[in-house]
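Colleague: Pasting the sequence and the predicted model now:
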Amino acid sequence: MNWTLEVVPVPVTDMDRAKAFYSEKVGFTIDLDDEVAPGVRIIQMTPPGSRCSIAMLQGMPAAPGTKTMAPGTLHGLQLCVVDIEAAHKDLTDRGVDLSPVRHVGATGWESGKGGTWNSFLTFNDPDGNGWVVQEAPSELAER
């Protein structure tokens, strides 16, 4: 049996502001923006090339046995790209406030690219949810 991660809920305060940020600034594709039941709105978006989407929910009750997250408390979501410098330029050109490209070195975080799997940048959405972008080897993009 396959278990696939398909949707990650992202807690936000303003659905329209978040929709604009993720679609216009980060470049995600809007898959759904609908009121699925009275007072329940779902916006689902997918990063280019990904099978996993993010969803912002308004009016949706928490699933039984779970708790809802406060806006700005989701951190460490990670996207992978094959060219971290091109990703940095694209996000900068779109107006995203982000970190420089860094890598983990002998003294902790150091400036510039590192070796394979060791180049990162970070950014936050308007609510403070934190994202990491990591450079992955290009041969993995072909899988």
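Modeller: That came in fine, so what should we check first?
Colleague: C-alpha only now, for contacts and for neighbours.
Modeller: OK.
Colleague: top strand in the chain by residue count?
Modeller: Counting residues, the longest strand found in the chain (DSSP state E) is strand 29-37.
Colleague: and the next element down the chain from it?
Modeller: Counting by DSSP states H and E, the next helix or strand C-terminal to strand 29-37 is strand 40-46.
Colleague: Check the burial of the closest residue to residue 141 other than its chain neighbours by counting its neighbours.
Modeller: Nearest residue to residue 141 in three dimensions, chain neighbours excluded: residue 82, at 7.2 Å (Cα to Cα, 6 or more residues apart in numbering). Neighbours of residue 82 under the rule other Cα atoms under 10 Å: 16.
Colleague: Touching, residue 82 and residue 136? I think so.
Modeller: Yes: with contacts counted by Cα atoms under 8 Å, residue 82 reaches residue 136, the gap being 5.2 Å.
Colleague: Check it against this one:
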Amino acid sequence: MDMKLELVPIPVSDVDRAKAFYTEQLGFNADLDQRFGETFRVVQLTPPGSACSVCIGVGIVDTAPGSVQGLHLVVSDIRAARAELVKRGVEIGEVEDMTAPGKPTVSYAAFKDPDGNGWTLQQLPY
């Protein structure tokens, strides 16, 4: 049986501000922005090349804005990806290379969305 993770809800305090961050600064595609009255709005956003999307909105989840941590965006060239995000105004940490004896290097660079939800660029040793 296949199981595919295709949507991760992200709690935010200001949907329009978050949508602008994810689309304009991170380069995510805005797949859907639908309102169902005043109490429900769903915005689905997909990172370029990803089969999994995130959704933000009103009435989506009851968790506090900024409470999601540790989401990974896997990239093939972390230094180029980080440089692009810096150009787009994202505050992102330096690249950290994690290595252990006899193991290939995995690299990370962390950042947060405007609400404090935590993301990490990750480069795997392919």
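Modeller: That came through, no problem. These figures come from a predicted structure and were not determined experimentally.
Colleague: Alignment lookup: the residue nearest to residue 141 of the first structure to the second structure.
Modeller: Counting by TM-score structural alignment, residue 82 of the first structure lines up with residue 76 in the second structure.
Colleague: ok so that match is a helix residue?
Modeller: No: Residue 76 of the second structure: not assigned to a helix; according to DSSP: H, G, I helix; E, B strand; the rest coil it is coil.
Colleague: my read: it touches residue 121, true?
Modeller: No: with contacts counted by Cα under 8 Å, residue 76 of the second structure stays clear of residue 121, the gap being 9.9 Å.
Colleague: for the longest strand of the first structure, packing partners?
Modeller: Here strand 29-37 of the first structure touches strand 40-46, going by 3 or more Cα pairs under 8 Å, 6 or more residues apart in numbering; DSSP states H and E.
Colleague: try 10 Å this time
Modeller: Counting contacts by 3 or more Cα pairs under 10 Å, 6 or more residues apart in numbering; DSSP states H and E, strand 29-37 of the first structure packs against helix 15-20, strand 40-46, strand 53-58.
Colleague: can you map out the helices along the first structure?
Modeller: Secondary structure of the first structure (DSSP state H): helices at 15-20, 84-93, 138-141.
Colleague: out of the ones you listed, nearest to residue 115 of the first structure?
Modeller: Proximity to residue 115 of the first structure (Cα to Cα) singles out helix 84-93 among the helices of the first structure, at 11.9 Å.
Colleague: how many other residues sit next to the aligned partner of residue 135 of the first structure in the second structure?
Modeller: Matched to the second structure by TM-score structural alignment, residue 135 of the first structure sits across from residue 123. Residue 123 of the second structure has 22 neighbours, counted by other Cα under 10 Å.
Colleague: Hmm, residue 108 and residue 123 of the second structure touching each other?
Modeller: Yes: using Cα atoms under 10 Å, residue 123 of the second structure makes contact with residue 108 at a distance of 6.6 Å.
Colleague: so what's in contact with these two at the same time?
Modeller: Taking Cα atoms under 10 Å, 6 or more residues apart in numbering as the criterion, residue 123 of the second structure and residue 108 both touch 72, 73, 74, 75, 78, 79, 95, 97.
Colleague: So the second one versus residue 13 of the second structure, what's the distance?
Modeller: Put plainly, it is residue 73 of the second structure. 22 Å (Cα to Cα, to the nearest Å).
Colleague: show me the contacts for the residue nearest to residue 51 of the first structure when sequence neighbours are not counted.
Modeller: In space, and not counting its chain neighbours, residue 51 of the first structure is closest to residue 6: 6.3 Å by Cα to Cα, 6+ apart. With contact set as Cα under 10 Å, 6+ apart, residue 6 of the first structure has these partners: 46, 50, 51, 52, 53, 54.
Colleague: Can you measure across stretch 38-47 of the second structure, start residue to end residue?
Modeller: Chord length of stretch 38-47 of the second structure, first to last residue, is 27 Å (Cα to Cα).
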